[in-house]
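>>> Here is a sequence with its predicted model. Questions after.
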Amino acid sequence: MLLGGNFWIVAWFFLAALVYSSAGFGGGSTYTALLVLNDVDHRVLPMLSLVCNLLVVSGACLRFTRQKQMPWSRCVPLVVGSIPMAWVGGSIALDREVFVPLLSGTLIVAGVLLLWGGRKQQGDGSASSSLEHENDSLAIPPLSGSMDLGWRSGVVWQTTLGAGLGLLAGLVGIGGGIFLSPVLHLSRWSHARDIAATSSLFILVNSVAGLIGQTSKHGWSLGEIATEFHTHAPWWPWLFVSVLIGGQIGNRAASSWLSHLTLRRITAVIVLAAGIRLGWM
């Protein structure tokens, strides 16, 4: 039987990579949920998810950088705060009895934030001026007053936010962009393109840091990691191929087929469904 009867999980990884990459995400939350549902060892699946994240989101980061759409000066505090904590989170050993409920809860929260953020974005977009729509159809006007000052100039707060989300991302083996993006949208941190680019970079660096943490806590060499992959998920090379292809298609074309708001809603439904399903296991 093709792929040992696991063609479906490869197909789902491809679809997840295509949809998530269109919105600047890596898809780690859904990869992890799919692997849990497929009874992959909980020590191995975060590493598989993080590698898939890297394969998908690296293309998005490269595209944003080439198009000069990466807001480096603004995203540095978030990224700097997240890197060490993602490593710390990844290096903490969790039993399956703790890991699965934690993952389920984070997926449900992420799905709710995505839906909430999408409605907020739609409401703000309808009130924007025609000039703003010409410059950026997804533009979100900045807040005024103390809230605006706190989010635009509060380096300490943004570093703290990055650290907290990095720790959570490291614990459950994802990049964390799926948590960061809704928070930035709800706070009107910047325009949608800036947020997508920042989320992509956030996922990239946290996936690297989390992967280092995940490997260090087990003390596995590269050869031992490959052995564990083959033992618990012998079809793992196909997962990497599927997300690489899906991510490339999503980065280049899918954003022109569907609006960002529609993609956010689709992603939210997928994440919520996975979180609820895990919660009932």
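Yep, it's here. Numbers count the residues shown, from 1 in each chain.
>>> When you work out contacts or count neighbours from here on, use the C-alpha atoms and nothing else.
Will do.
>>> If you count neighbours, what's buried in the helix or strand in which residue 100 is found?
Following DSSP states H and E, one finds residue 100 within helix 96-126. Residues 99-121, 125 are the ones in helix 96-126 that count as buried (16 or more other C-alpha atoms under 10 Å).
>>> Quick one: distance of it to the chain centre.
For helix 96-126, the separation from the chain centroid amounts to 11 Å (computed by C-alpha atoms, centre = their mean, to the nearest Å).
>>> Next secondary structure element downstream of it?
Stepping forward along the backbone from helix 96-126, the first helix or strand reached (DSSP H and E) is helix 130-135.
>>> is it true that residue 151 touches residue 158?
Yes - in this structure residue 151 lies within contact range of residue 158 using C-alpha atoms under 8 Å: 7.3 Å.
>>> And the helices in the stretch 1-150 of the chain?
Secondary structure of the stretch 1-150 of the chain by DSSP state H, counting those that start in this stretch: the helices cover 7-22, 28-37, 45-66, 72-91, 96-126, 130-135, 145-153.
>>> Nearest to residue 230 among those would be which one?
Across the helices of the stretch 1-150 of the chain, the minimum distance to residue 230, taken as C-alpha to C-alpha, is reached by helix 45-66, at 11.2 Å.
>>> take the one below as the second:
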Amino acid sequence: MATLLFAIISLLYASVGQAGGTAFVSLMAFLGMSSTEMRPTALGLNIVVATYSTWLFNRNKVVDWAILRPLLFSSVPASLAGGLIVLEDHMYKTLTGLVLLLTSAMMIMQRRRAADRLCETSLTASVSIGAALGLISGLTGVGGGVFLAPTLITLN
């Protein structure tokens, strides 16, 4: 049953360009998995689903590689570094919950922002954003899309 739920989550999230890390972590928490199992499992699933989603969107010519490339070059190694840091169960759950609440708040506060204002970011800013989001992704196992989407909305 869990495998079917993971497949459904993957399909739904990939259809909108996300990987499903938040849903994977939530499902695993409901299944009673420990954080030492949740984080690497969620990261592994995120890699598979995000790769497929990126391939799908790239095939339809909607991926802007000029914007994505600096984020990828900094976020991937930072995510690996974050994934190597082992947090205690209580600290992991607290950090993951706080980060997801902050992300939700950012999305709610920015939803009415005018779409015609554009924020230009430098290469240094893009690399820094990628590294920070990658580190948080690696620490929590949630994946970067849930953090990148509100960041892009905030930057318009």
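Thanks, I have it. As the structure is a prediction and not an experimental result, all values here were calculated from the model.
>>> what's the TM-score here?
The TM-score (TM-score structural alignment, normalised by the length of the second structure) is 0.87; 156 aligned residues with a C-alpha RMSD of 2.0 Å.
>>> Need the helices of the stretch 1-150 of the first structure in JSON lines (columns: distance to residue 186 of the first structure).
Supplementary listing: those in JSON lines, determined by distance: least, C-alpha to C-alpha, whole Å:
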{"stretch": "helix 7-22", "distance to residue 186 of the first structure": "19"}
{"stretch": "helix 28-37", "distance to residue 186 of the first structure": "20"}
{"stretch": "helix 45-66", "distance to residue 186 of the first structure": "22"}
{"stretch": "helix 72-91", "distance to residue 186 of the first structure": "16"}
{"stretch": "helix 96-126", "distance to residue 186 of the first structure": "6"}
{"stretch": "helix 130-135", "distance to residue 186 of the first structure": "18"}
{"stretch": "helix 145-153", "distance to residue 186 of the first structure": "11"}
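>>> quick one, which of those helices is nearest to residue 212 of the first structure?
Evaluated over the helices of the stretch 1-150 of the first structure, closeness to residue 212 of the first structure peaks at helix 72-91, with 6.6 Å, by C-alpha to C-alpha.
>>> what range in the second structure matches that closest one?
Correspondence between helix 72-91 of the first structure and the second structure is established over residues 65-84, with TM-score structural alignment as the criterion.
>>> Quick one: average offset of that stretch versus the first structure, please.
Between stretch 65-84 of the second structure and the aligned residues of the first structure, the post-superposition mean distance stands at 1.2 Å (mean C-alpha distance after the TM-score superposition for the first structure).
>>> what comes up buried for that stretch?
Of the residues in stretch 65-84 of the second structure, those buried under the neighbour-count criterion (16+ other C-alpha under 10 Å) are 70-72, 74-83.
>>> coming back round to it: tell me which of the helices of the stretch 1-150 of the first structure approaches residue 260 of the first structure most closely.
helix 7-22 (7.8 Å).
>>> What residues sit buried inside the closest one?
Taking 16+ other C-alpha under 10 Å as the criterion, helix 7-22 of the first structure shows 9-22 as buried.
>>> Pull the residues that contact stretch 238-245 of the first structure.
10, 11, 13, 14, 16, 17, 18, 51, 52, 55, 56 (C-alpha atoms under 8 Å, 6 or more residues apart in numbering).
>>> these two touch, right, the third one and residue 32?
No - under the criterion of C-alpha under 8 Å, residue 13 of the first structure makes no contact with residue 32, lying 10.1 Å away.
>>> So which of residue 151 and residue 158 of the first structure has more stuff around it?
Just comparing residue 151 of the first structure and residue 158: by other C-alpha atoms under 10 Å the higher neighbour count belongs to residue 158, 23 against 19.
>>> Tell me which helix or strand that one sits in.
When elements are assigned from DSSP H and E, residue 158 of the first structure belongs to helix 155-172.
>>> Specify, as a residue range, where that helix falls in the second structure.
Using TM-score structural alignment, the partner range for helix 155-172 of the first structure is residues 123-140.
>>> List of residues touching that stretch?
Residues outside stretch 123-140 of the second structure that contact it (C-alpha under 8 Å, 6+ apart): 39, 43, 70-87, 92, 95-96, 143-144, 147-148.
>>> One more: stretch 17-24 of the second structure?
Contacts with stretch 17-24 of the second structure, where a contact means C-alpha under 8 Å, 6+ apart, come from 6, 9-10, 13-14, 42-43, 45-47, 49-50, 53-54, 57, 141-143, 145-146.
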